Structure formats: structure tokens, C-alpha cells
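K.L.:
The amino acid sequence is not available; the structure is as follows:
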């Protein structure tokens, strides 16, 4: 793992499984997978927020946090962090 990667400690804590295969296409795939969640969840909460149950808010918050982590890792993380978050694809 890269010693200068700011994401390694967080990714290693959340993604407790071992290292995964590092390939070039995982970084753009992680970015493309996280963008709809990072943009869509706040839009849904803003449009329908008053009529939604508390459970939906909790699930939406967890998904939004995961999407933000994916965006940050795809932007500034090392290849090992990207591979660990994306898993065995």
C-alpha cells in the first residue's frame, strides 16, 4: 500500500477483506458507480424529504456517505484502495 495515500487507513477499516486485484479500469468504474448516488440521494431528500420515513433518511445517509467515500477514493486514493473498495469485479 502506498505510504502517502490519505485514504488507506479509512479504507482498511471499512473494507475489512483483504487486498484485491488492481486493474486500470477500476478507478473510472468506481467514479461512474458513485456519481448517481452522490447526486441523486440529496436530490431525492430535497424533493421528497418532508414526507419520508426516518428509516429512509438513515439508509439514504449511509448510501450517501459510501458514495462520497467512493468519490474521494477514486479521486485521490491509491490503486490498492480503489481495488479494495470495488472488490472482486
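P.N.:
Arrived safely, thanks for sending. A quick note: this is a predicted structure, and the numbers were derived from the prediction, not measured.

K.L.:
switch to C-alpha atoms for all contacts and neighbour counts from now on
P.N.:
Will do.

K.L.:
in the protein, which spans are helices?
P.N.:
For the chain, the helices defined by DSSP state H occupy 8-14, 26-48, 54-76, 79-86.

K.L.:
Serialize those to CSV and add fields for mean neighbour count.
P.N.:
As requested, those are exported to CSV (neighbours: other CA atoms under 10 Å):
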stretch, mean neighbour count
helix 8-14, 14
helix 26-48, 15
helix 54-76, 16
helix 79-86, 23
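
K.L.:
The structure to be compared is supplied as follows:
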């Protein structure tokens, strides 16, 4: 099952249980969070392998839906070149 279908089925299960005002607030906050992460991912260069910030960078890119579409040169270079030994 792809992530979009999984998220849609999860939301269709959870949102009817919430009052309409809360559901609108949850959806709005999710949109703001995704947009903020997309902007941060656009300007945040990829940390070096083994960095303690790499997990946070990956999380921000995942929430911001930036996987495979990074605009910064470090991400493009990291995927294009083999690891240096």
C-alpha cells in the first residue's frame, strides 16, 4: 500500500471521530507543518554521513515531501556520486 492511500485511510478513520472544529484545526496544522518543513528542507544542506543531525534532516525532508526533489546541491551530489572511501 502506498503512503498516500495509507494516510487517506487513516484520516478517513480518525477525522469522523473528532468534532468538526478540531478536524479543521488538525488539518490546518498539518498543512502548516508540511509547508514549514518543505521550506526548511529547501534551504538546509544535507549533514555529513554519521552526523547526529542526519535523522532530523531526514524527518524534515519526509514531512516536507522533499524526497528525490531536493534543490540544494549537497543532496544532488550525494545521490549522484558514489561514497568516498
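P.N.:
In hand now; what should we look at? Model, not experiment: these values are computed from the prediction.

K.L.:
After superposition, what's the TM-score here?
P.N.:
Remark: TM-score between the superposed chains equals 0.42 [TM-score structural alignment, normalised by the length of structure 2]; 57 aligned residues with a CA RMSD of 3.6 Å.

K.L.:
so who does residue 74 of structure 1 touch?
P.N.:
27, 28, 30, 31, 82 (CA atoms under 8 Å, 6 or more residues apart in numbering).

K.L.:
hmm, try it at 7 Å
P.N.:
Residues counted as contacts of residue 74 of structure 1 (CA atoms under 7 Å, 6 or more residues apart in numbering) are 27, 30, 31, 82.

K.L.:
which residues touch the second one?
P.N.:
When contacts are counted by CA under 7 Å, 6+ apart, residue 30 of structure 1 touches 70, 74, 86.

K.L.:
any idea which helix or strand carries residue 31 of structure 2?
P.N.:
helix 20-43 (DSSP states H and E).

K.L.:
helices or strands up against that helix?
P.N.:
helix 54-63 (3 or more CA pairs under 7 Å, 6 or more residues apart in numbering; DSSP states H and E).

K.L.:
run the last query once more with 10 Å
P.N.:
The helices and strands touching helix 20-43 of structure 2, judged by 3 or more CA pairs under 10 Å, 6 or more residues apart in numbering; DSSP states H and E, are helix 3-14, helix 54-63.

K.L.:
The first one vs helix 20-43, what angle?
P.N.:
By that I understand helix 3-14 of structure 2. Here helix 3-14 of structure 2 runs at an angle of 160 degrees relative to helix 20-43 (axes from the mean of the first three to the mean of the last three CA atoms, to 10 degrees).
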